[in-house]
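>>> Here's a sequence, model it:
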Amino acid sequence: MSIILYAMPPPTDWHPMKIRTFLLATILLNPASYVCASPDIAATQKSAEQGDIAAQFKLGVMYAEGQGVPQNDQQAATWFRKAAAQGDVTAQGNLGLMYFQGRGVPRDYSQAAAWFRKAAAQGNADAQAKLGHMYKMGKGVSQDDRQAADWFRKAAEQGNADAQYFLGAIYDSGRGVPQDDRQAAAWYRKAAEQGDSTAQSTLGIMYGSGRGVPQDGQQAIAWFRKAAEQGDDIAQLILGSRYAVGNGVPQDYQQAATWFRKAAEQGNANAQSNIGQLYLNGNGVPQDDRQAAAWLRKAAEQGYAIAQVKLGMMYNIGRGVPQDDRQAVAWFRKAAEQGDPEAQYFIGREYVAGRGVPQDYQQAASWFRKAAEKGNADAQFNLGVMYGLGHGVPPDFSLAYSWLSVAAALGNEDASKSREDVAKELSPSQLAAAQQLAAKYFEQYQPRN
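Alright, predicted model coming up:
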């Protein structure tokens, strides 16, 4: 069981941190029209009721933030609406945000988009970025990657870091614009230089792989570190992985544990699994099976298949947890149903032995087949044996020979001897056909990354 390195997500994925930033954005203050030092509430109310735009906006902020008056989102929305109707750009953006969040008004994405559009048309970069999000997500407007790219570009060119990151992501994915790694890296850099941690992390990934920029391990580490020090859990995970294997930095398990822990404490399942692995091996932390099991459980409960397999193995042998075959099978099954070939092999093995489940050769063969077709050599060996014995499948020496041959080629040491035994049961023509099928299987059923 080893450290799992972070793999770059598909460029079409939206980083969850960015989604949170957008969804939980706060009321936007307008410094030119809002000064809240000891406000004269009566005077502000009177001016607002007389149609003074600045007073209306100010009163909206006061109610939104509970400054000088009881916090009241409905009143905030009312006063933002009055200022927005008179063309106040920040009030328009705030009213759009309140409709998006359902704060003080019923949630209404169409109304949110409409108010964002009004503010965006006046050149408000934050509203332009939010309208780009709406088009990207298809909320309140028809989903349209080109429109998303256009609005992100308008905001990005004004220096909006959020829009710069997402414009980079659009060039990364080629949705709405021609795919262009250099443009992606250029926009990520603009956002990164403003301190956007997600852009910093992504730029580090690009330097690490040489996509859009010259490959440069030191630059990659530098950007990962900037993001990690701001609390970006993905960067913390990557930096921990680099220290664990000595990639771009001297190998240092204590540093790996430090960064994995930071990401794990934010709920990053990959990091939780990795810190569990360090406790299991005693690398960078005192060896502690119970701590290992605790961290693996956190990751497993989030649906992280690798941790589910490891936790199943710990229950299987009673390491860090009480020995419990049923719990082992339960965790293997969760991972197996996600398509994890190691888990599929293990659950097949439990059906053969009748541990934690009733003995069932047909179920065993079914799970071995799933894992075998994903290139798991142990499963291929077991499936070959089952065909040779006729356990759970009709006896078939040709299929037995083929699966044993693939398992042997992939490094299963027991498969070669078993294949020789099976070959004795085949005629020359049957053997030739089985060898052809084995070659086909070997090509088709390689391990998948």
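
>>> Going by C-alpha atoms from here, please, whenever you check contacts or count neighbours.
Noted.

>>> Is residue 43 within a helix or a strand, and which one?
When secondary structure is defined using DSSP states H and E, the element that contains residue 43 is helix 41-49.

>>> Show me what that helix is packed against.
helix 53-65 (3 or more CA pairs under 8 Å, 6 or more residues apart in numbering; DSSP states H and E).

>>> tilt between the helix it packs on and helix 41-49?
Taking axes from the mean of the first three to the mean of the last three CA atoms, to 10 degrees, one finds helix 53-65 and helix 41-49 inclined to each other by 120 degrees.

>>> follow-up on the earlier one: okay, buried residues for the helix holding residue 43 please.
When burial is assessed from 16 or more other CA atoms under 10 Å, helix 41-49 yields the following buried residues: 41, 44, 45, 47, 48.

>>> can I assume the second one is in contact with residue 59?
Just to be clear, that refers to residue 44. Yes. Taking contacts as CA atoms under 8 Å, residue 44 lies within contact range of residue 59: 6.9 Å.

>>> Would you mind measuring the gap between the ends of stretch 356-366?
Using CA to CA, to the nearest Å, the end-to-end distance of stretch 356-366 comes out at 17 Å.

>>> could you point out the longest helix in this structure?
Of all segments of type helix in the chain, defined using DSSP state H, the longest is helix 428-444.

>>> Pull the residues that contact that one.
Counting contacts by CA atoms under 8 Å, 6 or more residues apart in numbering, the residues outside helix 428-444 that touch it are 373, 398, 399, 401, 402, 403, 405, 406, 409, 423.

>>> Now for residue 422, how many residues are close by?
Residue 422 is surrounded by 22 other residues when neighbours are defined as other CA atoms under 10 Å.

>>> ugh, wrong one, I meant residue 326
16.

>>> any idea how far the residue lying closest to it once chain neighbours are set aside is from residue 308?
Taking CA to CA, 6 or more residues apart in numbering, and ignoring the residues beside it in sequence, residue 326 has residue 356 as its nearest neighbour in space, at 4.1 Å. For residue 356, the distance to residue 308 equals 16 Å [CA to CA].

>>> Second chain to compare with the first, below:
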Amino acid sequence: MLATGFVAPAPALDAPRATAKANAQPLPIFKDPRAALRAGLESYHAGDAATSVAALRYAAEGGEPLAQWKLGRMYAEGDGVARDDAKAYEYFARIVDHYADDEPDPRERSMAASAFVAVGLYLRDGVPSAKIKPDLDHAFDLFRYAATYFGNADAQYNLARMYLEGAGVRKSMRQAVNWLDLAARKGHPQAQAVLGRLMFTGEASGEPERARGLMYLTLARDAAGGAARDQWIVDLHADALNAASEADRRAAVGMLEGYLRERN
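Purely as a prediction, here's the structure:
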């Protein structure tokens, strides 16, 4: 997997490493990058964004992956700083570059996986304002690595979508359903919604599985809450519920109760 995705990394992933070395100059206010990381996180949680950014930048330039990840999230979401996708991509890409060669500490696996997914999303869609060009092949490799090596549900879901759409890879319903199933079992609501629709309509296996599909759609609808970005999940559930028979609904309730008992 590593050989596939990182033998010849894209230039955009090499640039941050050089930048980090060039800018990793000690600042007198911090003892070392780890101390700066602690100070930055403390300031962030105290609501002092300006101080936290300065400390996290020093820690990031000193090679602290958690600082790089935190800054990536802040710039991606405009959290305490002006949103800047180019900077977010740079920080996430440093983590990808680092963990292409080094095994992450068990406590860092989730953070590392989310960085792989973040870079994958940037490369899948491209961001013209940040001069990030779409690179579906590289995005696919990043999703596949995070999905298999880290078992990350977001990566599994995005990998499934690429198989469904034939984006950067040949279309494969079988592969899509396999990855959706893995993510859905981890409680990923978007994966549950897509898998539920495919089961309900019969696209997943050639035969409609209306009760099981409705079960997954119900789980997804309940997890979605009222977020506007998840309205599509609510709509898919409503469409399936309207089309389901009373027998389908009763069977779905039974499956849902069994599913929840098993998870608990």
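
>>> what about the residue nearest to residue 326 of structure 1, how many neighbours?
Neighbour number of residue 356 of structure 1 under other CA under 10 Å is 17.

>>> I'd assumed residue 325 was in contact with it.
Yes. Under the criterion of CA under 8 Å, residue 356 of structure 1 is in contact with residue 325, at a separation of 4.5 Å.

>>> circling back to that earlier point, can you tell me the helix or strand for the residue nearest to residue 326 of structure 1?
With DSSP H and E as the criterion, the answer for residue 356 of structure 1 is that it lies in no helix or strand.

>>> got a list of what it touches?
Counting by CA under 8 Å, 6+ apart, residue 356 of structure 1 makes contact with 324, 325, 326, 327, 328, 329, 350.

>>> Against residue 263 of structure 1, how distant is it?
34 Å.

>>> same deal with residue 362 of structure 1?
Counting by CA to CA, the separation of residue 362 of structure 1 from residue 263 of structure 1 is 42 Å.

>>> Of those two, which one has the most company?
The neighbour comparison of residue 362 of structure 1 against residue 263 (other CA under 10 Å) goes to residue 263, with 26 against 16.

>>> Now that one: closest residue in space that isn't a chain neighbour?
Spatial nearest neighbour of residue 263 of structure 1, chain neighbours left out: residue 233 (4.5 Å); criterion: CA to CA, 6+ apart.

>>> tell me which element the alignment partner in structure 2 of that neighbour is part of?
Matched across to structure 2, residue 233 of structure 1 falls on residue 113, judged by TM-score structural alignment. For residue 113 of structure 2, the enclosing helix or strand under DSSP H and E is helix 109-125.

>>> ok, residue 90 of structure 2 touching residue 16?
Yes. Using CA under 8 Å, residue 90 of structure 2 and residue 16 qualify as a contacting pair, with a distance of 6.1 Å.

>>> residue contacts, residue 114 of structure 1?
Taking CA under 8 Å, 6+ apart as the criterion, residue 114 of structure 1 is in contact with residue 96.

>>> Helices along the stretch 1-150 of structure 2, start to end?
If DSSP state H, counting those that start in this stretch is used as the criterion, the helices of the stretch 1-150 of structure 2 fall at 2-6, 11-23, 33-45, 49-61, 65-77, 85-99, 109-125, 136-148.

>>> got TSV for those helices, with distance to residue 258 of structure 2 too?
Putting the helices of the stretch 1-150 of structure 2 into TSV (distance: least, CA to CA, whole Å) gives the following:
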stretch	distance to residue 258 of structure 2
helix 2-6	39
helix 11-23	46
helix 33-45	40
helix 49-61	46
helix 65-77	37
helix 85-99	39
helix 109-125	29
helix 136-148	27
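
>>> wait, which of these is closest to residue 178 of structure 2?
Minimum separation from residue 178 of structure 2 across the helices of the stretch 1-150 of structure 2 (CA to CA) falls at helix 136-148, 11.7 Å.

>>> May I see the buried residues of that closest one?
For helix 136-148 of structure 2, the neighbour count (16+ other CA under 10 Å) marks 136, 138, 139, 140, 141, 142, 143, 144, 145, 146, 147 as buried.

>>> In space, what's closest to residue 176 of structure 2 - neighbours in sequence excluded?
Ranked by CA to CA, 6+ apart and with sequence neighbours excluded, the top spatial neighbour of residue 176 of structure 2 is residue 160, at 4.2 Å.

>>> can you map out the helices along the stretch 301-449 of structure 1?
Counting by DSSP H, counting those that start in this stretch, residue ranges of the helices within the stretch 301-449 of structure 1 are 305-317, 325-336, 341-353, 361-372, 377-389, 397-409, 413-423, 428-444.

>>> Now distance to residue 167 of structure 1 too, for those, in JSON lines please.
JSON lines is the format used below for the helices of the stretch 301-449 of structure 1 (distance: least, CA to CA, whole Å):
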{"stretch": "helix 305-317", "distance to residue 167 of structure 1": "32"}
{"stretch": "helix 325-336", "distance to residue 167 of structure 1": "36"}
{"stretch": "helix 341-353", "distance to residue 167 of structure 1": "37"}
{"stretch": "helix 361-372", "distance to residue 167 of structure 1": "40"}
{"stretch": "helix 377-389", "distance to residue 167 of structure 1": "44"}
{"stretch": "helix 397-409", "distance to residue 167 of structure 1": "46"}
{"stretch": "helix 413-423", "distance to residue 167 of structure 1": "51"}
{"stretch": "helix 428-444", "distance to residue 167 of structure 1": "39"}
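
>>> Can you check which part of structure 2 stretch 267-282 of structure 1 sits on?
Using TM-score structural alignment, stretch 267-282 of structure 1 lines up with residues 151-166 of structure 2.

>>> Around residue 289 of structure 1, count how many other residues there are.
Taking other CA under 10 Å as the criterion, the count of residues near residue 289 of structure 1 is 21.

>>> show me the contacts for it.
279, 280, 319, 320.

>>> Residue 161 of structure 2: which element?
For residue 161 of structure 2, the host element (DSSP H and E) is helix 153-165.

>>> should've said residue 180 of structure 2
The secondary structure element spanning residue 180 of structure 2 is helix 173-185 (assigned by DSSP H and E).

>>> Buried ones in that helix, by neighbour count?
Neighbour-count burial for helix 173-185 of structure 2 flags 173, 175, 176, 177, 178, 179, 180, 181, 182, 183, 184 (criterion: 16+ other CA under 10 Å).
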